[in-house]
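[1] Here's my sequence, what's the structure:
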Amino acid sequence: MTDTIDPAQLWLGAFVGAQVLLLFSCVIKANAYGERALLLHAPATLMSVLSVLSMIGRQPLAPTAVLLLVPALAGVQLMDLMSHASEVRQARRWLFVASAILPVLALGAIYSDWALVGGVVLWTSVVLLVVVRGWRQSRPWNWWLLPALVALALASFRLAADAPPYDIEDALWQAGLLAVWAACTYVATDWRGRIVGETRARVLGRTTTDPLTGLATPMVLSQRVQAARNLTRRYGHPSVLMIVNIDNLGALTDEFGPEAAESAVLAAASRIRGSLLRDGDVAARLTHSRMGVLAEGCAPAQAAATVASRILVAGLKEPLPAAKAEYLHFRIVMTAVPPGEVEPIVLLQKLNTRLDQEVRGASERRIVTLSQDELSDTPKTLR
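    The predicted model follows:
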């Protein structure tokens, strides 16, 4: 004769087992695909399992204290999930503070359930603020955060309302609600990871070469400027960023037509590429009439005397193939790559602004070097 199994025990085992499976899945996927958010979800899920186990039998752990560690770790994971949303930067700081306070409240929850209530109310309020502010930038995966948040809040308030000793029904409700939280958060995290992975694949899959000129793309130039700035900051290795403008491209278009202008752009790209001295130098096409050049390993004075001068001479060395009596007239604005936190796109914008001023003023200077003080005073305007 066999004993009948209590269905509550089966459901309890199923809910706890589901969380354990999610825990292993998080660790495996995080290591396989480099998903940090999944790796952060693993310890939070482990704490939820321990909070359920602490309600069963004679466990030395206080369920209320262990449960407060779940939102503490979940808050750190949510900070990583919302790292893409620019509108939640300040709210993410508040979430970090709230998550840091919860372990302290967990010690108080050993003696009073009100510490659990206060911690959950504080954490839920900050999380709602983060989710609402980053809602537009987090769709569609953020819909799964709502049932997860509700389930975790219900589990916390229900545990605070119950008084020990806890029976199997209390543990079942706790395991079910926490399983819903863990599963919904896992789905949201995995969905967001897929979106980020696809975006990363598209970015990496972009061509790194301009199809018209064969030069690098602005994205590649920005990455190289970032790398050059790191070298400058760490080792004092200087680099110079310059923008080359084809001054007479408009006149060539008016006189000889767009085909001659396109041929002039190709010739300009070829001559700029041939003027580079080092393997680490890179040239990129920014606009139809402007090229960006990064010269590594040289200061502005040296770059002006070598790379910039070679570019000017290359433009005047031979006439254009499509206009035998015309030459390329270049104008260059350059500056040293600053070691400070200046985004490459901002640096290019400031150089473009100064180059616009030189072109409008019809200055006789063909090479203009901006000091760091002049660079900081130049307004940022999109061309």
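[2] going forward, measure contacts between C-alpha atoms and count neighbours the same way
    Will do.
[3] neighbours of residue 9, just the number please.
    14 (other C-alpha atoms under 10 Å).
[4] Distance of it relative to residue 156?
    Distance check for residue 9 against residue 156: by C-alpha to C-alpha, to the nearest Å, it reads 21 Å.
[5] State which helix of this structure is the longest.
    helix 168-205 (DSSP state H).
[6] Can you list the helices and strands that the next helix or strand along the chain from it packs against?
    The first helix or strand that comes after helix 168-205 along the chain, using DSSP states H and E, is helix 218-235. The contact analysis (3 or more C-alpha pairs under 8 Å, 6 or more residues apart in numbering; DSSP states H and E) places helix 218-235 against strand 239-246, strand 282-285, strand 290-296, helix 344-360.
[7] Could you export these to TSV, including columns for distance to residue 96?
    Shown next, in TSV, are the helices and strands packed on helix 218-235 (distance: least, C-alpha to C-alpha, whole Å):
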stretch	distance to residue 96
strand 239-246	38
strand 282-285	41
strand 290-296	39
helix 344-360	29
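[8] Would you do the same for the sequence below? I want to compare the two.
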Amino acid sequence: MPFFVPVGRRLSAALGLCLALLCLPAFAIDAAPADADPAPIALDARRATISLDGRSQQLLDPTGALGIDDIAAGPPGLNWRLRGAGERTVLSGQTALWLRFDVLMRDTQAHWELELARSGTDAITMYYRDAQGQWRVQRAGDRLAVSDWANPDRYPVFSLDVRPDETVRYWVRVEHARVPFSGVFQLHDHNTLREQRIHQQFVLGAYFGMALLLTVVALANMAVFRDAAFATYAIYISLLGLSMAASLGVGGQFLWPNLVRWNQEAEFVLLPLMGLVGLMFVRQVAQPRRIGRTLDRLCLALAAAWLIGIVWDQSLPSALSLQALSALGTLSMLTIAAMLGLAWRSGETWIRWFAVSMVPVLLASTLPVLRNFNLLSSNFLSQYGIVIAASIEAPLLFYALLMRSRIQHETQARAHALERTEPLTGLTHRPHFLLRLHDSLVRAQRYGHHSALLLVHLHNHAEIAARHGREVADRALVIAASQLRAVARDVDTAARLDDDSFALLIEGPVKPDQVLHTATSLLANGLRLSPRLPAGTTLRLRVVAALLPDADSELAQDAAAHLEWMRQGMLTLSEEPRKAILRLNF
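    The predicted structure is shown next:
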């Protein structure tokens, strides 16, 4: 049995383990009925935050028809029971959830407030009687514009009455369709809550600022590298940021405070769209069609199902449509895990960085699914898990995309370079060199200076090939090309003209001594032993040098004619075996 399990199976196993661990709380919640009303909650300076878990009672109104007067009158048959920690309640149809708790205000110097530490609640209303016995009502929830809330905030916040040493009873009515309701009710003094909000807004501002910056940088990289993956990433990171803004209440507070309808539906639209774009983004980068068409076709089928599901959920919203979207989310996460596992097996460094970067968000995305299936209560992890995961993902994912684009760009650059360079040595090929030589002749005549041209011949190339084979002969050509580049300046041009001949164009103004020094350096470098050649093998070079343009020549600006002139000089030099450098006109 092999030691290593395929990575795709390991990712799926890890995902399943996390799902199992997150589901454990579902079996641990058992709210016991209350035998008596809990004692009033004393508010004093000793505690700045108090949870209502175990200190409040709850009641389900199946018809939603009971009003505050009916609830306050306390008719027989109302089954109030203690509300425990982590309670989840399914409010189907018109069902409403009522809570009640008593407060004994002892710290009248502080302003106390009730907070529901979650956003996305359809409607939440708090009632209490003032000192004159009149009802005071405060409202919040997605059915109202945030600007119309009792206290506009990310989460529903209600002000408590200030009556020293007097017990005041408060009632809270909650309406929340389709998604099981769970949330922590807490009492804070005003200063503590404001300080908590400042810290939260600072962290969230850092995340949303990073998301905006990454979107802009991704679009810039798309324009520079012409890489569609950056465009898809920009859409993905934008939808991820907007989804988090909707689910954390930031959108309703700052982005669309007066759009009531959109505030109700934003989370149900943006999260599925983020899942759809995330699926297509991974498909575009991982390219499962390289391995097989089955997974690729599954991605396309899921994308179509996502679109149908979103339209269905917006046209005929119901618990069934939401569960269908949640099921699609589960299938998409498993498909993404499979694609990442298959991509990992390719062994490429950048794709492994990409796979690792996607894992945190992939795992955190299970939290909304578990919540929708009533397997997880609303808590810190379920609210901020994706934000934390996205903050981990962003730098790793962007690094992987940059590495991928760099590799692709280098490949494209090498392919583009073949249009003007020859593949073995990387030197300029003959056609492009003729253009450079022509331009150099034009400049030299215009400005009245000399440039120089060196024709270099590897005299023992055929001998090396016959003795050591073609591979060693090609290696000798590469070494000769590197030596040519070593003596060339940035403005000079080195080229390979044919099997064993090179040329070096030295841009002017240039002096005869400089040309002779360059030719001599080439000869000396060639005679040095190289560890990349067989023992005792050296490069025997022959060099023909000329200053351009030639005052006594009629070649004018004809680059090909100048090369032919140099070739004739090389034929003359080959007749003198003891001579290695021929100067044509200086």
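[9] Provide the TM-score value for the superposition.
    The pair, once superposed, lands on a TM-score of 0.48 when counted by TM-score structural alignment, normalised by the length of structure 1; 221 aligned residues with a C-alpha RMSD of 3.9 Å.
[10] Give me the angle between the longest helix of structure 1 and helix 218-235.
    100 degrees (axes from the mean of the first three to the mean of the last three C-alpha atoms, to 10 degrees).
[11] Just the buried positions in helix 168-205 of structure 1, please.
    Buried residues in helix 168-205 of structure 1, counted by 16 or more other C-alpha atoms under 10 Å: 170-193.
[12] and it, what other elements does it pack with?
    By 3+ C-alpha pairs under 8 Å, 6+ apart, helix 168-205 of structure 1 packs against helix 7-33, helix 36-53, helix 145-161.
[13] Those: which one's closest to residue 100 of structure 1?
    helix 36-53 (14.1 Å; C-alpha to C-alpha).
[14] residues contacting residue 485 of structure 2?
    Residue 485 of structure 2 makes contact with residue 494, according to C-alpha atoms under 8 Å, 6 or more residues apart in numbering.
[15] can you check residue 167 of structure 2 too?
    40, 102, 103, 104, 105.
[16] How is the third one assigned, secondary-structure-wise?
    Here residue 103 of structure 2 takes the strand state, with states given by DSSP: H, G, I helix; E, B strand; the rest coil.
[17] is it true that it touches residue 43?
    Yes. The pair formed by residue 103 of structure 2 and residue 43 meets the contact definition of C-alpha atoms under 8 Å, at 7.2 Å.
[18] of those two, who's got more company?
    Higher neighbour count among residue 103 of structure 2 and residue 43: residue 43, with 23 against 20, using other C-alpha under 10 Å.
[19] how close does that one sit to residue 191 of structure 2?
    Residue 43 of structure 2 is 14 Å from residue 191 of structure 2, by C-alpha to C-alpha.
[20] about what we covered before: which one of the helices and strands packed on helix 168-205 of structure 1 has the most crowded surroundings?
    Highest mean neighbour count among those (mean count of other C-alpha atoms under 10 Å): helix 36-53, with a mean of 22.
[21] So which elements touch whichever helix or strand comes after that one?
    Sequence-wise, the next helix or strand downstream of helix 36-53 of structure 1 (DSSP H and E) is helix 63-81. Counting contacts by 3+ C-alpha pairs under 8 Å, 6+ apart, helix 63-81 of structure 1 is packed against helix 36-53, helix 89-109, helix 114-133, helix 145-161.
[22] same thing but 10 Å
    For helix 63-81 of structure 1, the packing partners by 3 or more C-alpha pairs under 10 Å, 6 or more residues apart in numbering; DSSP states H and E come out as helix 36-53, helix 89-109, helix 114-133, helix 145-161, helix 168-205.
[23] got the contact list for stretch 27-44 of structure 1?
    Here stretch 27-44 of structure 1 makes contact (C-alpha atoms under 10 Å, 6 or more residues apart in numbering) with 19-20, 22-26, 48-50, 67, 69-81, 182, 185-186, 188-190, 192-194, 196-197.
[24] Recalculate using a threshold of 8 Å.
    22-24, 26, 69-71, 73-74, 76-78, 80-81, 185-186, 189-190, 193.
[25] what's the offset of it from the middle of its chain?
    18 Å (C-alpha atoms, centre = their mean, to the nearest Å).
[26] mind checking which helix or strand residue 334 of structure 1 is in?
    Using DSSP H and E, residue 334 of structure 1 falls in strand 330-336.
[27] which helices and strands does whichever strand or helix holds residue 355 of structure 2 pack with?
    Per DSSP H and E, residue 355 of structure 2 falls inside helix 349-364. In terms of contacts (3+ C-alpha pairs under 8 Å, 6+ apart), helix 349-364 of structure 2 is packed against helix 319-344, helix 380-417.
[28] The first one: which residues count as buried?
    Pointing back at helix 319-344 of structure 2 there. 319, 321-326, 328-330, 332-344.
[29] That one vs helix 349-364, what angle?
    160 degrees.
[30] Residue 122 of structure 1 is in contact with residue 98, isn't it?
    Yes. Counting by C-alpha under 8 Å, residue 98 is a contact partner of residue 122 of structure 1 at 6.9 Å.
[31] Which one's more surrounded, those two?
    Applying other C-alpha under 10 Å to residue 122 of structure 1 and residue 98 shows that residue 98 carries more neighbours, namely 23 against 16.
[32] Could you find the closest non-adjacent residue to the more buried one?
    residue 123 (5.9 Å; C-alpha to C-alpha, 6 or more residues apart in numbering).
[33] pretty sure the one you found is touching residue 97, no?
    No. Contact criterion C-alpha under 8 Å: residue 123 of structure 1 and residue 97 do not qualify, at 9.5 Å.
[34] tell me which element residue 254 of structure 1 falls in.
    helix 249-256.
[35] Could you rank the contacts of residue 167 of structure 2 by neighbour count and give me the top one?
    Of the contacts of residue 167 of structure 2, with other C-alpha under 10 Å as the count, residue 105 tops at 22 neighbours.
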